[in-house]
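**Student:** got a predicted structure plus its sequence, pasted below:
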Amino acid sequence: MSFKVTSAPISAQMMEVEQKYSAHNYTPTPIVFENGLGCEITDVDGNKFLDFSAAYSACNTGHNHPAIIKAVKEQYDKIALPSRGFTHSRYAEFCKTLCESFGFEKVLTVNGGAEAVEFAIKLSRSWGYVKKGIAPNKAKVMMAAKNYHGRTLGVTSGSSNETARKNYGPFIPNVGPSYGDGKTLQFNDAEALEECFKLEGENIAAFIIETVQGEAGIYPPSPGYLEKVRELCDKYNVLWCADEVQMGSYRCGPKRWAYENLSTVKPDVLITAKSISGGIYPVSVVLSSAEIMNTIEPNTHGSTFSGSPIACAATIAALKVYVDDKIPENVAEVGPYMLEGLKAIGEKYDLITAVRGCGLIAAFDLNTEWLKKSGMNAWHVVMFLRAKGIACKMVHGTTVRYCPPLIVTKEQIQVGLDALEDCCSLLPNMKAENIPGVKEFHYLAH
């Protein structure tokens, strides 16, 4: 049997140390990155992989894009951090570039995606009190069930994932998918959204949703759903906040934002992060109209590294790379090739029960009952793909995501498809312990 990655002794040693000293807030696929360029990564043992995770879309432009690295290095030679108690020479250009490129009037910068959603909650509440006239401390921010907006306490308050919530209560009230008398608002359910607004609309400041639910397993909205969201938010005077932290920057198609690829309407508030700085430096932003953004008071939100010169340099350079490298055009060509290839494999083999996706991101559900009978689970599928040189992740123990950098070629996509087809055809005749790495990294299995 032909495996590309059969041994990783240094990786095993490092991960043992990591397990001993690091908080166990992640369960990584056992690949210890050492170098990366474009879609290719090398681990500490010299094994080479194609990255089909792209740091959850942060590395849309590929790892260590030379143009972005150059811009950041040049900025480091000048100044890295003056603090937000002052301003700096890159910030005006940064704000102007983002607002004009993204089609909004005002921008607020923070660092991570969860921070941006946290601010969107605050912004929505502020607008609700100042503009909508919601009674003090009554504002509600709706979210959809099975969302993933991050892991901060405010965002986790809106989660329906009990594993994410366990031992972290009490939670912030009036944030999340609950409405009415014990009902739960589901993503992609326009009728339930209208019922929710009818029941509680006078106190609802905003509806925050991922345009495509990512961590849930890549669930795009049905045609017409986002238009209905826009219609209902207008009717009940509710802000529609689109979380495009993972799905923005051409991930979902040749247009910049997922909502542009999947609808004809525009949100009131845009939340994005990760890929706007090319995976080089943490940058997240919230954009909206002047009317909405001006409801916040000076000195009531911010963070030390937000909008730093390095953040601005990385973002401005990355936005140029999207154009110069013709990334939208590549997504338009390669995205359908990957999705069609996955669907063809799914139709051919029993291991895959469903395939979903849009643009250049896709997920395939696994036949977990079949795996269980063979003494395996989704982790073993990921480990098989790892042994074939494909770095990818699973979600919820049932689904595997393919999310390569947007510069990926058809030839590289085909390598990923061939690896999956080998997995589907060969795994039924294998024992779990014969998959390279399974014995060494058994403690990571779910």
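**Tutor:** Looks like it arrived, so ask away. Numbers count the residues shown, from 1 in each chain.
**Student:** only C-alpha atoms for contact and neighbour calcs from this point on.
**Tutor:** OK.
**Student:** what residue lies at the spatial centre of the chain?
**Tutor:** Q246 (2.7 Å; CA atoms, centre = their mean).
**Student:** hang on, isn't that one packed against A55?
**Tutor:** No - look at Q246 against A55 with CA atoms under 8 Å: they stay out of range, at 9.5 Å.
**Student:** take the one below as the second:
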Amino acid sequence: MHEFIELESRYSAHNYHPLPVVLTRGKGVWLWDVDGKRYLDMMSAYSAVSFGHSHPVLVAALTRQAEQLAVTSRAFHTDRLGPFLQTLCEMTGMDRALPMNTGAEAVETALKAARKWGYKVKGIADNRAEIIVCHGNFAGRTTTIVGFSSEPQYRDGFGPFAPGFVAVPFGDAAALEAAITPRTAAFLVEPVQGEGGIIVPPAGYLAACREICTRHNVLLICDEVQTGLGRTGRLLACEHEAVKPDGLVLGKALGGGLLPVSAFLAREEVMRVFKPGDHGSTFGGNPLAAAVGLAALRLLQEERLSEHAHETGARLIAGLRAIRHPAIREVRGKGLLIGMELDPAWMSARAFCEALMRKGILSKETHDTVVRFAPPLIISEAELDEALVVIRATFEELLPAAEARRRTGESFFV
């Protein structure tokens, strides 16, 4: 195992700090390392593997299409793109979709659409449009996107950044309204902040934002790259408050855990601002991606995975809260997007994830103090219960060392 880690360390840019495990195979909710050890995947590649690893229906769709036609570019029509976009629009209630590859690309598409709508439809003066975002947001790693991040590391050394973004506190609808000016084109928001620490806003927040945006003629764009497609127990997280956005960003699970597929969806008035040549992608909407995306959407419906995520997520949250370890500050989330915040005086989230790894569960920390639990939506109740047993045992195993560190004030962070 160590030779693979050393090889990666030698030749890869050091822009990641992965757990010390080398994976070689996956099936369903399980992963295996190069030594044959099995792990329960409680991470799902940040929701990209919502259908589990190597789902036979999705692998079959990928294989069939790869043998027939994979990439043509959008210079030509294909018989795969139309059915995919039709299903995507009908399921989400949006008028049109613009296919891309990664979530960050889809967010960039949303920003371009919002700005051009602001100029051509709302009448904002050229180059003056503003887009409101939230503190704690995470929408990708492009220079535009990190420019409106509130995380110092994401910005450090990458400026100068594009102007035109205003940040407000997440979960505060009054702050949103106070920040709106005649130059405001859109409000871009995650219904639940994922990378920010699985932050769930107060009940009624998104509905209030919808009303405020409508009243001020501001586009409400929901970034559901991580929360969308069943992850929070509904098809879209915004559906928890019966909110229909003007624009919607999807990705991750849309590719079935097999390849990058994303899309920006919007109502007709917004999407109409794009003319031929305004925007594009060589790989966006390719036949292979469209075939897999369509199969993933159908699978989501046929296996009722949103409903399953709602039920199993409630079971997992209840099980985590029942542990009642003094290191646990809070357990929060929706569906199968759950964050367990730890008191750093007891233990770091990284140390806890490494201990879980040794016991056969894979997860990853965010912001030093939060452990994410976001397993594939296909996970069974028995598998969840198995995970809860291991999580509880891990706390018990770490308790003596954690108590010693807390008494001495020794830090986990290096």
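**Tutor:** Alright, I've got the coordinates. Since we're looking at a predicted model, the values are computed, not measured.
**Student:** drop the TM-score for these two in here.
**Tutor:** With the length set by TM-score structural alignment, normalised by the length of structure 2, the two chains reach a TM-score of 0.95; 406 aligned residues with a CA RMSD of 1.5 Å.
**Student:** helices along the stretch 301-414 of structure 2, start to end?
**Tutor:** For the stretch 301-414 of structure 2, the helices defined by DSSP state H, counting those that start in this stretch cover 305-321, 349-358, 381-408.
**Student:** quick one, which of these gets closest to S12 of structure 2.
**Tutor:** S12 of structure 2 lies closest to helix 349-358 among the helices of the stretch 301-414 of structure 2, at 21.6 Å (CA to CA).
**Student:** burial measure for the residue mapped onto M357 of structure 2 from structure 1, as a count.
**Tutor:** By TM-score structural alignment, M357 of structure 2 lines up with R386 in structure 1. Number of residues near R386 of structure 1 (other CA atoms under 10 Å) recorded here: 27.
**Student:** where's the residue mapped onto Y11 of structure 2 from structure 1 relative to P9 of structure 1, distance?
**Tutor:** Taking TM-score structural alignment, Y11 of structure 2 has Y21 as its aligned residue in structure 1. Per CA to CA, to the nearest Å, Y21 of structure 1 is found 19 Å from P9 of structure 1.
**Student:** those two: who's more crowded?
**Tutor:** P9 (13 against 9).
**Student:** ok, back up a step: does the residue nearest to the centre of structure 1 belong to a helix, a strand or coil?
**Tutor:** Recorded secondary structure, Q246 of structure 1: coil (DSSP: H, G, I helix; E, B strand; the rest coil).
**Student:** tell me the contacts of it?
**Tutor:** By CA atoms under 8 Å, 6 or more residues apart in numbering, Q246 of structure 1 lies in contact with 56-58, 214, 272-275.
**Student:** next: A208 of structure 2.
**Tutor:** A173 are the contacts of A208 of structure 2 under CA under 8 Å, 6+ apart.
**Student:** the same query, at a cut-off of 10 Å, please.
**Tutor:** 172-174, 176-177, 214, 241, 243 (CA atoms under 10 Å, 6 or more residues apart in numbering).
**Student:** list only buried entries from these.
**Tutor:** 172-173, 176-177, 243 (16 or more other CA atoms under 10 Å).
**Student:** okay if I get these as CSV plus distance to A129 of structure 2?
**Tutor:** Shown next, in CSV, are these (distance: CA to CA, whole Å):
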residue, distance to A129 of structure 2
D172, 22
A173, 21
L176, 16
E177, 16
V243, 24
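**Student:** restricted to helices, list these.
**Tutor:** 173, 176-177 (DSSP state H).
**Student:** so which bits of stretch 314-326 of structure 2 are buried?
**Tutor:** 314-317, 319-320.
**Student:** and what of stretch 21-34 of structure 2?
**Tutor:** Quick answer for stretch 21-34 of structure 2 (16+ other CA under 10 Å): 21-23, 26, 28-32.
**Student:** which stretches of the stretch 51-200 of structure 1 form helices?
**Tutor:** 66-76, 91-102, 113-127, 153-157, 162-165, 190-200.
**Student:** most tightly packed of these?
**Tutor:** Highest mean neighbour count among those (mean count of other CA atoms under 10 Å): helix 113-127, with a mean of 24.
**Student:** read off where that helix ends up in structure 2.
**Tutor:** Counting by TM-score structural alignment, helix 113-127 of structure 1 corresponds to 103-117 in structure 2.
**Student:** contacts for stretch 397-408 of structure 2 next, please.
**Tutor:** In contact with stretch 397-408 of structure 2 (CA under 10 Å, 6+ apart) are residues 325-327, 343-348, 351-352, 355, 391, 393, 395-396, 409-412.
**Student:** again, only using 6 Å
**Tutor:** 345-347 (CA atoms under 6 Å, 6 or more residues apart in numbering).
**Student:** roughly how far out does that stretch sit from the chain middle?
**Tutor:** Relative to the chain's own centre, stretch 397-408 of structure 2 is displaced by 33 Å; criterion: CA atoms, centre = their mean, to the nearest Å.
**Student:** for stretch 48-56 of structure 2, same thing?
**Tutor:** The answer for stretch 48-56 of structure 2 is 15 Å, by CA atoms, centre = their mean.
**Student:** in that stretch, which residues are buried?
**Tutor:** Quick answer for stretch 48-56 of structure 2 (16+ other CA under 10 Å): 48-55.
**Student:** residue range for that stretch in structure 1?
**Tutor:** Taking TM-score structural alignment, stretch 48-56 of structure 2 hits residues 58-66 over in structure 1.
**Student:** which residue in structure 1 aligns with E90 of structure 2?
**Tutor:** In structure 1, E90 of structure 2 lands on E100 (TM-score structural alignment).
**Student:** what about that match, distance to K372 of structure 1?
**Tutor:** 52 Å.
**Student:** again with E40 of structure 1
**Tutor:** 32 Å.
**Student:** on that earlier part again, turn the ones in helices among the buried ones among the contacts of A208 of structure 2 into TSV, including distance to V133 of structure 2.
**Tutor:** TSV is the format used below for those (distance: CA to CA, whole Å):
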residue	distance to V133 of structure 2
A173	12
L176	9
E177	12
